Every structure is written in structure tokens, then in C-alpha cells.
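> would you be able to build a 3D model of this:
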Amino acid sequence: MGPVEINGLPAHVLLVHLTIVLIPAAAACVVLSAWWPRARRWLGVLTPLACLAALAMVPITTNAGEWLEERLGGEAPLIERHEELGKLMLWWAIALAVVGVVQWAWHRWYARGSAGARVDRQNELVGARASSGPGGDQVEFGNGAGRTSAAGRATIVGVVIGLIATAVAVGSVVHLVRVGESGSRAVWEGSYSTE
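You can find the predicted model right below:
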């Protein structure tokens, strides 16, 4: 799955840079799209595409890392720790891709549809009031809670999706930092002079 060598160098050490860029970029798109409508409109389909690209890079990078580990020889606890954390990165990338796609789809279809339904409902109520009888009787459809319940539910679902998306985005970046730190430690710890 994917390249294991690029120009005579282990592909892992090169591919990891692309993964390090894609995960935080996708996470930033998810958070911006969750809380800033203007950014959501501007980013559009870029958010789920960035999340899916990040997801695709994780197993490619992991596979190249496993290939490299087999060629390093011996048991190295720091490399094993890096490998363990690296394998967990896939789950974070899957979660990020899922929330990125779900959030985009929610705002693209359902939330937009709910806004349209709210406008139609408000127009219906205004029309009903305008056509009320000459005695000043007002005709209303349902109670106040009924008019706002669809809008309220859409808002609550949007906020819940935003909170989950933010938690997953932050968690994926934090885990990426842990993976990168363990990999750097495996490569560099004890291999250079501090003086």
C-alpha cells in the first residue's frame, strides 16, 4: 500500500510531512466550518475532502513506517512506542473524516432545508394573520413552542455536531503531536551532542 522508498530514501520520513500538514489543516477546516458560517460557505466541500485526504495518508504513512521498522533491526522500545501511537492515528483520522463529512452534509442539506422550512412556516403564519376576520380575531397555527421546535432542534443538533467536531479535531491534532514527538525521540534521543 503506497510507496516504501522514494529516491532511495525510506518513504516514511517523507510521507510523514504530508500527514503532518494534512491532519491539522483538515482539523482547522472542521473547526472553522463548525462555528463560522462564512468560513463554512467559503470552504464548502474542501473540508470533507481535506479530511478524506488526511485519512488516506495515514495508512500509507503507517505502511511505509512498518516497512522501515522491519529494516532497522532489533528491538527498540522508542520505535515500538512510536509504532503503537502511529497505529492509533488511524482511528483519529477516521473520526475526523466522519465528522468532517457529517458536518458538511448537515449544513449543506438539512440545516439549509430547516432554514427554508422556517421561512415557509413564518410566511404561512404572516399570511394567516393577515387573513384574520374583521373582528380582530387572529388565526395562528399551533402554539409558540410548535413554531420554534424545528428551528430549535436544528440549532441543538448543529451545536452538538460542532462540539463533537471540535473535540475530534483537537484530539486528532494532539494525538498527531504525540506520534510525531515519539518518532522524533526514537530518531534523535541520544544521537547528538547537547554541547
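> CA only for contacts and neighbour counts going forward, please
OK.
> how about the strands in the protein?
Applying DSSP state E to the chain gives strands spanning 5-6, 9-10.
> so what touches the last one?
If you take Cα atoms under 8 Å, 6 or more residues apart in numbering as the criterion, strand 9-10 is touched by 4, 64, 68.
> who wins for most neighbours among the residues you listed?
Each of the contacts of strand 9-10 was scored for neighbours by other Cα atoms under 10 Å, and residue 64 scores highest at 23 neighbours.
> surely that one and residue 16 touch.
No: counting by Cα atoms under 8 Å, residue 64 sits too far from residue 16 to count as a contact (9.3 Å).
> next, the structure of the following sequence, for comparison with the previous one:
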Amino acid sequence: MEINGLPLHPLVVHAVVVLGPLAALTGLAYASVPRWRWLLRWPLVALALVTAVTAVVATSAGESLLDARPELEPLVDEHEDWGELLRTASLAYAAAAALGAWALGGPSALASGRGARDTNPVVGMIATVLIAVGAVALLVLVFLAGDSGARAVWG
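Have a look, this model is predicted:
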């Protein structure tokens, strides 16, 4: 996969590197500050979905780049493993964000109180834990995949 003769992988990877941590930090705020949920619900879902899509595209583009340049295989073996794990984690995080958007209520930011929702305590706790754990995993895996990729390219 290429765009104007440039491999797509290094172009798309930068979207994951920026959006992944942003989605994770948004998720941590969403899970830990109930009064912000009204404001963060849809940005969280959007960031998590775009991160998951870009991670899938980056993985696919990386495989395409490796097919075109098989001599890179020994250099990018570790990076490939971390990238595949990041792809899986980002998809799971998108699911957790969707569950959290549906399951977690909270007070409304509107003066009228409109939009406030009550939360089932058990489902809310599960969603909160899944979002928090997924956010930490996403942060760690973005770092590990990015670091291993940078080491493969720059030494």
C-alpha cells in the first residue's frame, strides 16, 4: 500500500501514535470523573473507533510493506508482534468505550439537568474497569510498538 510512492505504514502509524494516547487519556477521564461523562461520551467513542481503524490500517499496511521488502523481516519482528497486539487492544478498547458510553450515566452539564442518566451499579463498575484497564493497555502498547518500530528503523 502506497500513497504517491510512499509506503502507507509510516504515514498511518503517526495517527495511531497521536490518537491512541488521546483516546486513552479521554477514557481515563471518562471513567474516573462522572461529571465529565456528559461532555466526553462521544469524543471517547469517536477517538476509540478512529484509533482502532487506524491501528487496523497500520497493521495491514505494515504487512504489505513487509511483503514488498522481505529483507526487513529480521529487523521488524518484535515491532510486528507489538503492532498486532496493539491492533487487538485498540479493537477491544473501542468495544469497552462503546459499552461505557451506553452503560455509564452521570450528571448533565446542562443547567436544566437534561441528559442525566442513572447507572446500573454492576454494569457501570464493569464498564469503568474495562475502560481504565483498556486505556492503560493502549498507552503501554502504543509506546512499546512505537519504540520497537523506531529502534528497527533508526537503530
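> one step back: closest one of the contacts of strand 9-10 of structure 1 to residue 31 of structure 1?
Proximity to residue 31 of structure 1 was ranked across these by Cα to Cα; first place goes to residue 64, at 29.6 Å.
> residue in structure 2 matching the closest one?
Under the alignment defined by TM-score structural alignment, residue 64 of structure 1 is paired with residue 61 of structure 2.
> quick one: the helices in structure 2?
Secondary structure of structure 2 (DSSP state H): helices located at 8-32, 37-68, 73-103, 121-154.
> report the mean deviation for the third one after fitting onto structure 1.
The superposed helix 73-103 of structure 2 is, by mean Cα distance after the TM-score superposition for structure 1, a mean 1.2 Å from where its aligned residues fall in structure 1.
> quick one: the residue lying closest to residue 118 of structure 1 once chain neighbours are set aside and residue 117 of structure 1, what's the gap?
Among residues not flanking residue 118 of structure 1 along the chain, residue 151 sits closest, at 6.7 Å (Cα to Cα, 6 or more residues apart in numbering). Residue 151 of structure 1 sits 9 Å away from residue 117 of structure 1, taking Cα to Cα, to the nearest Å as the criterion.
> returning to what we had before: I'd like the contacts of strand 9-10 of structure 1 laid out as CSV, including distance to residue 56 of structure 1.
Putting the contacts of strand 9-10 of structure 1 into CSV (distance: Cα to Cα, whole Å) gives the following:
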residue, distance to residue 56 of structure 1
4, 15
64, 13
68, 19
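> so how far is residue 93 of structure 1 from residue 170 of structure 1?
Distance, residue 170 of structure 1 to residue 93 of structure 1, by Cα to Cα: 12 Å.
> higher neighbour count, the two?
For residue 170 of structure 1 against residue 93, the residue with the higher neighbour count under other Cα under 10 Å is residue 93, and the figures read 29 against 19.
> which residue in structure 2 aligns with that one?
With TM-score structural alignment as the criterion, residue 93 of structure 1 pairs with residue 90.
> before we move on, back to that, looking at the strands of structure 1, which is nearest to residue 130 of structure 1?
For the strands of structure 1, the distance to residue 130 of structure 1 is smallest for strand 5-6, at 72.6 Å, taking Cα to Cα.
> just give me the mean distance for that closest one relative to structure 2.
Between strand 5-6 of structure 1 and the corresponding residues of structure 2, superposition yields a mean separation of 1.5 Å, by mean Cα distance after the TM-score superposition for structure 1.
> before we move on, what about stretch 15-35 of structure 1?
With mean Cα distance after the TM-score superposition for structure 1, stretch 15-35 of structure 1 averages 1.0 Å from its match.
> can you count the residues close to the alignment partner in structure 2 of residue 30 of structure 1?
Pairing criterion TM-score structural alignment: the partner of residue 30 of structure 1 within structure 2 is identified as residue 27. Other residues near residue 27 of structure 2 come to 32 when the count uses other Cα under 10 Å.
> in contact with residue 27 of structure 2: list those residues for me.
By Cα under 8 Å, 6+ apart, the contact list for residue 27 of structure 2 reads 44, 97, 131, 132, 135.
> 7 Å instead?
Under the criterion of Cα atoms under 7 Å, 6 or more residues apart in numbering, the contact partners of residue 27 of structure 2 comprise 44, 131, 132, 135.
> distance check, the first one against residue 86 of structure 2.
Read that as residue 44 of structure 2. Residue 44 of structure 2 sits at a distance of 18 Å from residue 86 of structure 2 (criterion: Cα to Cα).
> now the third one
The spacing between residue 132 of structure 2 and residue 86 of structure 2, counted by Cα to Cα, is 16 Å.
> those two: who's more crowded?
Regarding residue 132 of structure 2 and residue 86, a neighbour count based on other Cα under 10 Å identifies residue 86 as having more, with 27 against 23.
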